[in-house]
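Novice: Here is my input; please provide its structure:
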Amino acid sequence: MARRSATHVKHDASFLGIFKSSKVAFAFGLIIMDALLVALIITYVPYTKIDWDAYMSQVSGFLEGERDYSNLKGDTGPLVYPAGFLYVYSAIQYITGGEVYSAQIFFAFLYLINLGIVLFVYVKTDVLPWWGLSLLCLSKRVHSIFVLRLFNDCFAMTFLHAALALLLDQRWHLGLIIFSVAVSIKMNVLLYAPPLFLLLLKALGIFGVISTLASAALVQILFGFPFLISHPVAYVSRAFNLGRVFIHFWSVNFKFVPEPVFVSKGFAISLLTTHLVVLAAFSHYRWCKHEGGLLNFLHSRYVAMKMKFAGLSSSNSSSRILKKEHIVTTMFAGNFIGIVCARSLHYQFYLWYFYSLPYLLWRTPFPTLLRLILFMGVELCWNVYPSNIYSSLLLLCLHLVILYGLWSAPTEYPYVDDKPTTKKNK
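Specialist: The predicted structure follows:
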């Protein structure tokens, strides 16, 4: 009883210490100021009609009983998102009555919730200086994506950031469930899957990895169940279509590539190959450096699994506590590699990695001035409309410079200590 009391006192003191820190106070101030800015945007900047009507048409078909994904369509074409999208926007339609202004207010609150979660992650990792947190509030394009466009990317990334916040507290099962919810809204979240899987192997034993992945898979099955039991092929082929070819005109990152090359299968395969090679290189030389490289790490996991099944090791002998900075760096960098190698980035896709940019820039060895120039350069490219040869080429160059900075940065030991943890995975 006395031990429990001492633990509570310790947690309370830690919480009060964090709350009283100047960085947390500054973060709260940013949320308040950004709330005022968002209110002004909704009041004075005209709403831009893009996908909202299509979303509402697709949701209406679902609510009317349609379960064949090939028949769920809108003004912009057929539905191409997993079932979680339908549940989220069905709830929004119910709450807002399908009215744009009410939806904008709803998305304003979503924006602030997402910002609060991201600031929590940044404060917990303590990578940026206090003033650097303001960069998270300075994107014209991101404000537009949330309250003037109402894209589903907003929900997907909010759930992703919530999952990341849970991982920082070593809550791997719940974090994977929320991660799977994010995937069910938009598949771009799968860019985080390779680094997340690597972190799971580092943090958990074999049974922990299997159970967390099973939890994530169960979410997809439950969400897709009404469609899987009626028209499974239509659902899987449309909701998880990895072979979509986007329109060249809307590409922000590869506009300088001639359209015949842009839409070719060879270009897609070359980018995928590059993606996999760069991921493997970062995994081997950066993320698993202290384990002797990727192959040595995987071999050690294999040996641990064999010993476990042979009854020669305890159930939690492979469980270890990862440093918060290692979790966030691996997740953000892994996603960024996917962004660099993506065939087409549309304007709303900026949300896929904007909130990781300040963190990634401060993980590079670059001087602060160069970090700010890179940040402003990326923001500038995303606000050129329509994109052109020069803006897209500049964006690619900026991405490559940031990627080089991440590659050349010193690696840090990934674990809190050298001792296996007996902490129960939640």
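
Novice: CA only for contacts and neighbour counts going forward, please
Specialist: Will do.

Novice: Residue 34 reaches residue 137, doesn't it?
Specialist: Yes - with contacts counted by C-alpha atoms under 8 Å, residue 34 reaches residue 137, the gap being 6.8 Å.

Novice: Give the closest residue to residue 381 in space, chain neighbours not counted.
Specialist: Nearest residue to residue 381 in three dimensions, chain neighbours excluded: residue 391, at 5.3 Å (C-alpha to C-alpha, 6 or more residues apart in numbering).

Novice: Name the residue in residue 34 and residue 137 with the higher neighbour count.
Specialist: Just comparing residue 34 and residue 137: by other C-alpha atoms under 10 Å the higher neighbour count belongs to residue 34, 20 against 16.

Novice: I'd like the distance between that one and residue 225.
Specialist: 39 Å (C-alpha to C-alpha, to the nearest Å).

Novice: Please apply the same query to residue 59.
Specialist: Residue 59 is 17 Å from residue 225, by C-alpha to C-alpha.

Novice: How many residues are close by the residue nearest to residue 381?
Specialist: 24.

Novice: tell me which residues in the host helix or strand of it are buried?
Specialist: In this assignment (DSSP states H and E), residue 391 forms part of helix 389-408. Under the neighbour-count criterion of 16 or more other C-alpha atoms under 10 Å, helix 389-408 has 391-396, 398-399, 402-403, 405-407 buried.

Novice: before we move on, the earlier item: who has more neighbours out of residue 59 and residue 225?
Specialist: More crowded of residue 59 and residue 225, by other C-alpha under 10 Å: residue 59, with 25 against 15.

Novice: run this one through as well so I can compare:
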Amino acid sequence: MAASMAKKEGSMFSISLLKRFLFDPDSSWMIMILLLLAEVAVNVVVIDKVKYTEIDWIAYMQEVGGVLNGTYDYMKLKGDTGPLVYPAGFVYIYSFFYYVTEKGTDLKTGQYIFAALYLLTLIVVFDIYRHTRKVPPYMYVFMCCTSYRIHSIFILRLFNDPVAMLLLYMSVALFLRDHWMVGCLFYSLGVSVKMNLLLFAPAVFLLLMIRHGTLGTILRLAICAVTQLSLGFPFLMENPVGYISRAFDLGRQFFFKWTVNWRFLPEEIFLNRNFHVALLAGHVLLLVVFFIIKWRKLFPSTLFGFFMKNRTRNFSPDQIILPLFTANFIGVSFSRSLHYQFYVWYFHTLHYLLCSTSLPGVLRILVLGLIELCWNTYPSTAMSSATLHCCHAVVIGGLLLNFRSDKKTE
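Specialist: Now for the predicted structure:
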């Protein structure tokens, strides 16, 4: 009888331990360590066994090679895929890659650098999520082990999007620690690699105004501006109009053949400027709706206005992460076009956003799976594009209708 009771208690203990391992956010560190170790092996195997596919790497090397050869006029810098269209931070970072990979010819070294960037991105994202205590451990499995596309973007394509996103996540980690000046520096460095980080800007501005007031916000925005001017200085001195028009071209037209999100539209509508204006209007309108209905509830004691005073209390993790990740997600959802490498713009935020809704766990996993399927459908189809929009609508609807952190946090 005693042996039977001991066996039963042992079984119950094992089940309890398993539940804690899979579902208790406070126990996430265990699965994080295991997944990081697994990812080291996965990245090495992929680099060794999976064929590298050239898309933009050679063009990147040609573009920065022009700079290293003494050309600072952005109107004269180009590669096989077209003109250089990224800000100066991209040039400096990929110039480093240019040197350490023997002018881009040593692909293995480049791939291992991006494998390190991938692992560092996971570590920073894990750190961000650890602060929230909201994402159950089992969700990290879907973040690490199920996305072929994300691994491909990092180590088989060597795109600049992951570099920009790593700097963004580092800035968020700094914001969580109340290091806003350094965080703004890293945010601006990320923007200097690729402009997609401007999708976070409305939430960054909102948080700065609430935390540091109007004067403090001006100071921190000045840090962002000085960073951009310092990095772009040699190019601004050579041809300021050329640099700004190329590196910060918000009206750049995309090719229909690469779109992931608008395949179900006729090409003439996809290219129509009125359609682009409608998307921008929808983007701005939804940001305003979230601010009025949701984000203000995160700061119930705040008086919003043109001139605001700084607050003495630090933010809670949700007060920082929810507006930032939601603003970016809205921007991605209303993008004029999404290309396959753009998946990394929001992939690592999806798990947190879904856990910020009251959607059932099964539905969250289904949405993650369908989004992954859409991004792995090549070439995209009308069905994959429509499904992607439906998944985006489910996430936005879940966030809009039920923020789990609508509870008072002050």
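
Novice: Superposed, what's their TM-score?
Specialist: Overlay of the two chains. TM-score (TM-score structural alignment, normalised by the length of structure 2): 0.90; 383 aligned residues with a C-alpha RMSD of 1.7 Å.

Novice: Residue 29 of structure 2 versus the residue opposite the residue nearest to residue 381 of structure 1 in structure 2 once aligned, what's the distance?
Specialist: Using TM-score structural alignment as the criterion, residue 391 of structure 1 maps onto residue 384 of structure 2. Using C-alpha to C-alpha, residue 384 of structure 2 is found at 35 Å from residue 29 of structure 2.

Novice: can you give me the helices in the stretch 1-150 of structure 1?
Specialist: All helices of the stretch 1-150 of structure 1, identified by DSSP state H, counting those that start in this stretch, fall at 2-20, 22-44, 52-63, 83-96, 100-125, 140-144.

Novice: Nearest to residue 174 of structure 1, out of those?
Specialist: Minimum separation from residue 174 of structure 1 across these (C-alpha to C-alpha) falls at helix 100-125, 15.8 Å.

Novice: so where is the closest one in structure 2?
Specialist: Matched against structure 2 by TM-score structural alignment, helix 100-125 of structure 1 falls on residues 107-132.

Novice: What residues of the matching stretch count as buried?
Specialist: Buried residues in stretch 107-132 of structure 2, counted by 16+ other C-alpha under 10 Å: 107-108, 110-119, 121-132.

Novice: wouldn't the match of residue 391 of structure 1 be in contact with residue 374 here?
Specialist: Yes - look at residue 384 of structure 2 against residue 374 with C-alpha under 8 Å: they come within range, at 5.0 Å.

Novice: Which of the helices or strands spans the residue most central in space within structure 1?
Specialist: Residue closest to the mean C-alpha point of structure 1, counted by C-alpha atoms, centre = their mean, is residue 160 at 4.7 Å. For residue 160 of structure 1, the element it lies in under DSSP H and E is helix 153-168.

Novice: now that helix: which residue numbers in structure 2?
Specialist: Counting by TM-score structural alignment, helix 153-168 of structure 1 lines up with residues 161-176 of structure 2.

Novice: With structure 1 overlaid, how far apart is that stretch on average?
Specialist: If you overlay the two and look at stretch 161-176 of structure 2, the average distance to its match in structure 1 is 0.5 Å (mean C-alpha distance after the TM-score superposition for structure 1).

Novice: go on, stretch 204-220 of structure 2?
Specialist: Taken over the aligned residues, the distance from stretch 204-220 of structure 2 to structure 1 averages 1.2 Å (mean C-alpha distance after the TM-score superposition for structure 1).

Novice: whereabouts in structure 1 does that stretch align?
Specialist: The aligned range for stretch 204-220 of structure 2 is 196-212, by TM-score structural alignment.

Novice: what's the counterpart of residue 74 of structure 1 in structure 2?
Specialist: In structure 2, the residue matched to residue 74 of structure 1 (TM-score structural alignment) is residue 79.

Novice: how about stretch 34-42 of structure 2: buried residues?
Specialist: 35, 36, 39.

Novice: One more: stretch 217-224 of structure 2?
Specialist: Residues of stretch 217-224 of structure 2 classed as buried: 217, 220, 221, 223, 224 (neighbour count, 16+ other C-alpha under 10 Å).

Novice: Look at the fourth one and give its secondary structure.
Specialist: Three-state assignment for residue 223 of structure 2 (DSSP: H, G, I helix; E, B strand; the rest coil): helix.

Novice: And for the first one?
Specialist: With three-state DSSP as the basis, residue 217 of structure 2 sits in helix.

Novice: Quick one: residues contacting it.
Specialist: For residue 217 of structure 2, the residues meeting the contact criterion (C-alpha atoms under 8 Å, 6 or more residues apart in numbering) are 205, 208, 209.

Novice: Check residue 306 of structure 1 too.
Specialist: Residues counted as contacts of residue 306 of structure 1 (C-alpha under 8 Å, 6+ apart): none.

Novice: Any figure for the gap between it and residue 299 of structure 1?
Specialist: In terms of C-alpha to C-alpha, residue 306 of structure 1 sits 11 Å off from residue 299 of structure 1.
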